[in-house]
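**Q** Below: sequence and its predicted model.
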Amino acid sequence: MLPDSSDVDRNGSAPRVQGLLAGLGARTCRTLPVDALWSHFGWARCWGELLPAPARLVALPVLRSAVALARPLAVRYDDTLQDHVHRISNVVLHLKSGGRIEPLVLGPDGNLWDGMHRLAALHLLRADTTDVIDFSQGTSGGFIRVAAASVFDPNFLRDPNLCRIADRFAVAAPFRHVYFPHVLQPSLAFAIRLELESLPWRLAKTDFYQQYEMSLLDCQPGVGASLTALRDFAMSDDFARILARITAHHSLRTVDVACHRSTTGQTIGIHTDDSEDGESCRLTLHFNAAWPVEDGGLFVVFGNKDPTSAIAAFAPEMNTAVLFEISERSFHAVTHVEGIRSRYSIVIAMIVSLP
């Protein structure tokens, strides 16, 4: 397999990586968890500012279509969406046919110098570990999986509780959804709430909503430690398995971790989130202490697009969550924020990965 570094030239060569491998620099050969590597590197844009982060790219329908062709696709080594899709698809095909891949390469600065396309393919195929050549002399970190118990409230993780939530989710109408409290470790939830205040928010407007947003994918480094821990765990296999126990959607993969802030007068109109992107479910986490119903910002479930068809409404109280399945019937909205405080939430969007 040719190197797949981000600075490969039009001839398919990567002089920087090849020089590193041929040199006398100290290196360590390691076997590391794929999901820990993916959590560490997959969220950041590595192919220029105009292209999405790998975690977003692997969720695009165009990549699914490319993989479905089940044949090698032309690669020009251009820094284009199509070329990166083809390179990932070709590695997936190579691995599916029993082929071997070269180890990933961590440079002296601890960053992934070579292997992002291979890592994306391994992630899509749910590989457990991969070989890595590490030139960082320990600066790259341990790449240890974030433990579920360090993120979720221990009572939430208990089998009887997960079974109860799954049962409620399964029978909910008109689409499968469930609201539940005490999701995260309390200390983590409050730390996230503080970090949300200082994010560089961007105002987003569409024909049915207005709010401030920031995705933890495609963002610049420097997000707070608690938000980073949540993002890393949300991109892990353990998180996907926990959500799969509730939803019965297996092979889930996180494709966005989006922070939302709504201020006085802002609202999200009735919509379904159903789209060609193929999202299967969303988990919305709330971070608003002592939030009275009178302050608005309620998450409302509707029977259809008629505003009079409201079935249930949930207050965005601190450390509560709404999990719902996306379909053409998943009509929901967020009512106007009436109070003077901002309403904070984080939405984790998931798709079903490659079969």
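**A** Structure received. Numbers count the residues shown, from 1 in each chain.

**Q** going forward, measure contacts and count neighbours with C-alpha atoms only.
**A** Will do.

**Q** Let me see the ranges of the strands in the stretch 151-300 of the chain.
**A** 177-181, 202-205, 210-215, 252-262, 268-271, 279-286, 299-302 (DSSP state E, counting those that start in this stretch).

**Q** any chance of the ones you listed in CSV, plus mean neighbour count?
**A** CSV is the format used below for the strands of the stretch 151-300 of the chain (neighbours: other Cα atoms under 10 Å):
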stretch, mean neighbour count
strand 177-181, 19
strand 202-205, 12
strand 210-215, 19
strand 252-262, 23
strand 268-271, 20
strand 279-286, 22
strand 299-302, 21
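
**Q** Minimum distance to Val92: which of the ones you listed has it?
**A** Val92 lies closest to strand 252-262 among these, at 16.2 Å (Cα to Cα).

**Q** Against that first model, consider the following:
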Amino acid sequence: MILPDLAQAESSTTPFPHFISPDVISSDVAGAALRWLRDDAQWELRVEDFYEQHELDLTFATGDGIAALAAPEFVAAIRDAAAALLPTEGELELVGVTAHRLTAGQTIRIHNDHIGKDETHRVLIQLNEGWKPENGGFLMLFSDDRPEAVAEVVAPAPASAFGFRISATSHHAVSTVRGGERFTVVYTFRQTA
């Protein structure tokens, strides 16, 4: 059984509650998942007013390489870490597991993911083997919805995790991907009672 390791996670409340953790999965697990996403995934392009990206529902993923990251035990460990590292007033329940792929030229502009009580927490695992700063695709955190309000920049380092509490003030964006592809597995939860 494969479980994430968030022992090195560091939490912050600025500019909104979030955590960052390096090396949450081994390079072997990350590499196998990345190979599956590159070679076998059936991506769907999604275009919205503030982003364009390729998406894939992994909630019931069974493919070799990716199934470990969607396994119930793995998801439960991610859920428990989110509940421990981020402000919660109840239990967290899984909404879904998805994968996102950004290719050269794609950007996600400033947004906050806030849709009310249906989604309250999100955890991202980056699978970007060989990522370099010149590739772009940085996660940017903002203190409000203006570009000049950037408060923190997070590199999409391979096998790293980023988690945050979704709210009206959880403004974030992804800078333009300049080269290669940016792969992320996304776990979305909602807080119950």
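**A** Looks like it arrived, so ask away. What you see is a predicted model; the values in this text were computed from it and never measured.

**Q** Helices of the second structure, start to end?
**A** Taking DSSP state H, the helices of the second structure run over residues 27-39, 67-70, 72-85.

**Q** and of those helices, who's closest to Ser143 of the second structure?
**A** helix 72-85 (20.0 Å).

**Q** Would you mind getting the average deviation of the closest one from the first structure?
**A** Superposing on the first structure and averaging over aligned pairs (mean Cα distance after the TM-score superposition for the first structure), helix 72-85 of the second structure comes out at 3.4 Å.

**Q** That helix vs strand 121-126, what angle?
**A** Here helix 72-85 of the second structure runs at an angle of 120 degrees relative to strand 121-126 (axes from the mean of the first three to the mean of the last three Cα atoms, to 10 degrees).

**Q** tell me which strands and helices helix 72-85 of the second structure is in contact with?
**A** strand 92-103, strand 121-126, strand 181-191 (3 or more Cα pairs under 8 Å, 6 or more residues apart in numbering; DSSP states H and E).

**Q** so where is the longest one in the first structure?
**A** Counterpart in the first structure of strand 92-103 of the second structure, with TM-score structural alignment as the criterion, is residues 252-263.

**Q** Contacts for the matching stretch, please.
**A** The contact list for stretch 252-263 of the first structure, computed with Cα atoms under 8 Å, 6 or more residues apart in numbering, reads 55-56, 59, 196, 201, 210-217, 231, 234-235, 237, 240-241, 243-244, 337, 340-353.

**Q** 7 Å - rerun?
**A** With contact meaning Cα atoms under 7 Å, 6 or more residues apart in numbering, stretch 252-263 of the first structure is reached by 55-56, 59, 211-217, 231, 234-235, 240, 244, 337, 341-353.

**Q** For the aligned residue in the second structure for Ile346 of the first structure, give its distance to Ala159 of the second structure.
**A** In the second structure, Ile346 of the first structure lines up with Val185, judged by TM-score structural alignment. Separation of Val185 of the second structure from Ala159 of the second structure (Cα to Cα, to the nearest Å) stands at 10 Å.

**Q** Overlap of the contact sets of these two?
**A** In contact with both Val185 of the second structure and Ala159: Ile125, Gln126, using Cα under 7 Å, 6+ apart.

**Q** Report the separation between the two terminal residues of stretch 335-347 of the first structure.
**A** First-to-last residue span, stretch 335-347 of the first structure, Cα to Cα: 17 Å.

**Q** in stretch 84-99 of the first structure, what's buried?
**A** Neighbour-count burial for stretch 84-99 of the first structure flags His84, Val85, His86, Arg87, Ile88, Ser89, Asn90, Val91, Val92, Leu93, His94, Leu95 (criterion: 16 or more other Cα atoms under 10 Å).
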